[in-house]
Each structure stands twice: as C-alpha cells, then as structure tokens.
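Enquirer: Let me see the structure of the following:
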Amino acid sequence: MSRSHADPRPSPDWLAPPDLKAAGTVQRLLAEKVRAEPLAGPVRTVAGVDVSQFPRDPRGLIFAAVVLLDAETMRIREVATALRRAPMPYVPGYLGFREVPALLAAFADLSTPPDLVMVDGHGVSHPRGLGIAAHLGVLLDRPCFGVAKSILVGKPVAELGEARGSTVPLRWKNRDIGTVLRTKNRVNPVFISIGQRVTEGEAVEWALRLSPRYRLPEPTRQAHEAANAFRRRWLEEGGAEPE
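Expert: Now for the predicted structure:
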C-alpha cells in the first residue's frame, strides 16, 4: 500500500493481531483515531467496497472488490480486486481483521483514490467503536462511512417513518452512534455510521443521494456484484491459491 493512499502506514498488529485480546486493544486504539469532521472538499468520486467468501471455507479466502463511481452520474470508472487469506477466523465484532487486509490490497490497485468511501458494514456503531468502515477509514485516512443492513449494537430512538428519506438516530449507552435511514418507501432501512473524516449528516445525505432505485446505495451494491463476479471468475480460471 503506497503512502499516497494511506497515512500512517498500517502496523502489522492493526491488520493481524496475535489473539482476540490484542485485537480488542487495537480496535480501541484505532477508534481513538476516528475523526468526525466535515468533508474537506468536493466529492467527485465515491468508492463502494465489499467482499465475497465461500460459506464455511476453512481456507479463509477473501475476495475483495472496490468499485469507483462518478458521484454525479453513478457510472463505474474503475474496479479493483484482490484475493487474500483472512488472518483470523470469523468472530462477531472483529470483522475488520478478516476483510480489511484484502480491501487495502484492492485499494492499492486503484489509479485514483476516491473522494469518499462507502463500506458494506458498520463504522462507529460497534461495541468498541471500530466496525469495518471505521477500521478501513482510519487506515486509508480518507472520508469513509458504513452502510449496514442490520443492527450490531444499539436501538432506534423512535419508530421510523415509512417514506423514503425518513431517519431516526441509532442510540447505544445513551449515545447516538448512527442513523436508521429509509432509502425506499416501505422497504427495510439501512444503518449509517461514520468511519472517518465525514459527519453523520453528510454520510446520511450521500447514502440517500446514491440510492435512487434500490434499498442499498449504488456504490456498495455495485461492489457486492463485483466481489461475487470476482469469486466466480476465480473458480472458472482454475482457482489458484493466493500466496
């Protein structure tokens, strides 16, 4: 990963801690580096990120995809992929350690870094304040937020309206940690939380703006499709194991 894409350079323990106790310590350390601040400049490009995996795969293969879209037209400008072995098994609450190494490898292949990153997962709406969107956002040091399909921690403070654009705060331990957002009329909501260098209001605005037709915003929807296509192509080409 080049320094132009991330500052500071990730420490090995930030990606592959030796055990869960160390992983929790890393999460708390990196959570302190999360900055909720207004976007520093115009958003011309948005990257959606997601991964694909085989069910119950003992090899822990992670097929990562980053899809760079034009923020105005939502047309795809570039797709980057990477295949890595997860450095640790799946444990709820520690997803970033499985997926972030592969995502960083995919980001390193982009010719141009995005102005905003949208992750299929949680940001600070996490027991230790470091869901995958915050984990990735801190290591990339780029504006980043999470769009999750279900709640990890917390509860909506009120009943959500049925209309597109309806929002209510997601609250945990007397603190607002995200936003419940309805992106389509009478369709299940998504759960927005910041990852790095963006405000919650901006994250909600961009998630809604980039969801003109579907429940999921176009960047993460396209990343989901790209990651699955990458995994299928890998199988068709013989399934060479990563180093």
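
Enquirer: make it CA atoms for all contacts and neighbour counts henceforth
Expert: Fine.

Enquirer: can you give me the helices for the chain?
Expert: For the chain, the helices defined by DSSP state H occupy 12-15, 20-31, 95-107, 132-140, 200-209, 218-236.

Enquirer: got a markdown table for these, with distance to residue 181 and mean neighbour count too?
Expert: Compiled in a markdown table, the helices of the chain are given as follows (distance: least, CA to CA, whole Å; neighbours: other CA atoms under 10 Å):
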| stretch | distance to residue 181 | mean neighbour count |
| --- | --- | --- |
| helix 12-15 | 31 | 17 |
| helix 20-31 | 23 | 16 |
| helix 95-107 | 23 | 24 |
| helix 132-140 | 17 | 28 |
| helix 200-209 | 7 | 19 |
| helix 218-236 | 15 | 20 |
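
Enquirer: want to put them side by side, so please do this one too:
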Amino acid sequence: MFNFKKAAVAQQILRKKVQVKPLETSINYVAGCDLTFLNPFKTPTVGIAAFTLFKYPELDLIEKVWISGEVEIPYVPGFLAFREIPLLVRAFNKLSTKPDIVIVDGHGIAHPRRMGVASHFGVVTGTPTIGCAKKPLYGNFSPPENRKGAFSFIFDEEGKRIGAVLRTKVNVKPVYVSPGHLIDVEGGLHLVYNCVKSYRLPEPTRISHNFLKGIRKQLMKNNKK
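Expert: Got it, this is the predicted structure:
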C-alpha cells in the first residue's frame, strides 16, 4: 500500500535538489509529455505515457513515443508524481534524441511542497523542465488581463514568486506555468508562450495529449475484443 507520509518526506528530500535558475543551455529541441489511464478511477489500472519531440523554435514535430504499464498508486492531489513518474521516465528513455528541455503537463514548484510532477521528473532525470498545467494547485495570484500574452505571477505564502498565470488566447482560460528544474519563472514563461500556436496549450503538451487520446482509444477497442 502506498504510504503518503513517506511520500511527503521523499518530496521534501527531493525538493532540496531542485534548482530554479536561468537555463544554462540553448534550446534546439523541446519535448512535451502527458499521461493518461485506461480507467483513471480504478487502482490498479493501466497507464499510458507519451513524449513528443519538436525542433525549436520552428516547432516541427520530430518524434513521438509511448509506453504503457500497470499503475498501482492511487490519484491523490499533491502526489501525482508518484503515480506518473515511472511510466514517464520509461517513455522519455525511448526518445532517440534527448530534448534540451521538457514541458510537463502538470505543476513544477507551484506545489504545496514545491515538488510537482515537473520538478520530480526534472530531478530524477537531470533534465530542465517546466510545468504547464490547466488548473491551479497552489499559490496566490490575480487573473491576467484578457489579451494574448498577458500574465500575472504566482506567489507562495511568503510572497516568493513561484510561477505565472499565462493567457495564451483571448477569451480562453489561462495556463499555469512554473519552473520544474534548471530553469526560472521568466525563462519558463517565455518558452511556453513561444510554443503556443493556435490553441490554448503549448504544442508539445497539446500534441502529446492528442497522441495519447488516439492510443487510449485503440487500446480500449482492443480490450473489448
């Protein structure tokens, strides 16, 4: 059985390894990742993880990989990484070209223990990461103006800047960006905005999500045969 007290302690230990600082390398390749489940309300269930790799800044799709496997850890907000990381790492290792940075569908340091899935993945793999989530999890912020590119910063209870709320399209809900590992708030915000085309989400995570939907649909179909 999953021990949440031990998991919280592990997050505090890993938190000390997170480095929030300006990105030290140039970006030629950016990847996005996402994970879904055949039955998200069941434990254990089958999880499916995918990575897509893009040339940057052109955003030309270079590679898509995926992997599936059993997941025995239940979903509990704040502990998502323990449910997703094993499959995400296995999928990441299938990429023939390693990215300079990864955009993760989830949070980075904008997390109660500063250890969201993006930070956890970054520390485990030693990869620069950014969290880009669809919903807020932690922190104080004001809604950004209703214009493309508008943003407002996310602060913790001590007033420290831990992320940003970014409006990628007019009249559309914003996304929640926070550093995962080896990048800072401003750098993460800049990269996510540059990876947005015609949709709300940055292309790397959007394409990963759509890729997963197709795989899940096929697996569900196969299971019914």
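
Enquirer: returning to what we had before: now the helices of structure 1 in JSON lines, with distance to residue 117 of structure 1?
Expert: Rendered in JSON lines, the data for the helices of structure 1 read as follows (distance: least, CA to CA, whole Å):
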{"stretch": "helix 12-15", "distance to residue 117 of structure 1": "19"}
{"stretch": "helix 20-31", "distance to residue 117 of structure 1": "17"}
{"stretch": "helix 95-107", "distance to residue 117 of structure 1": "11"}
{"stretch": "helix 132-140", "distance to residue 117 of structure 1": "8"}
{"stretch": "helix 200-209", "distance to residue 117 of structure 1": "10"}
{"stretch": "helix 218-236", "distance to residue 117 of structure 1": "9"}
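
Enquirer: For residue 165 of structure 1, which of these is the nearest?
Expert: Residue 165 of structure 1 lies closest, by CA to CA, to one member of the helices of structure 1: helix 200-209, at 6.8 Å.

Enquirer: Skip the chain neighbours and tell me the closest residue to residue 164 of structure 2.
Expert: residue 153 (4.1 Å; CA to CA, 6 or more residues apart in numbering).

Enquirer: Tell me who's in contact with the aligned partner of residue 202 of structure 1 in structure 2.
Expert: For residue 202 of structure 1, the aligned residue in structure 2 is residue 187 (criterion: TM-score structural alignment). Residue 187 of structure 2 makes contact with 22-23, according to CA atoms under 8 Å, 6 or more residues apart in numbering.

Enquirer: Against residue 177 of structure 2, how distant is residue 187 of structure 2?
Expert: Noted for residue 187 of structure 2: a distance of 10 Å to residue 177 of structure 2, by CA to CA, to the nearest Å.

Enquirer: which residues touch residue 145 of structure 2?
Expert: For residue 145 of structure 2, the contacting residues are 151, 167, taking CA under 8 Å, 6+ apart as the criterion.

Enquirer: What count of nearby residues applies to the alignment partner in structure 2 of residue 187 of structure 1?
Expert: With TM-score structural alignment as the criterion, the equivalent of residue 187 of structure 1 in structure 2 is residue 172. Counted with other CA atoms under 10 Å, the burial measure for residue 172 of structure 2 works out to 13 neighbours.

Enquirer: How many residues are close by the nearest residue to residue 172 of structure 2 once chain neighbours are set aside?
Expert: Excluding its sequence neighbours, the residue lying closest to residue 172 of structure 2 (CA to CA, 6+ apart) is residue 200, at 7.1 Å. Other residues near residue 200 of structure 2 come to 20 when the count uses other CA under 10 Å.
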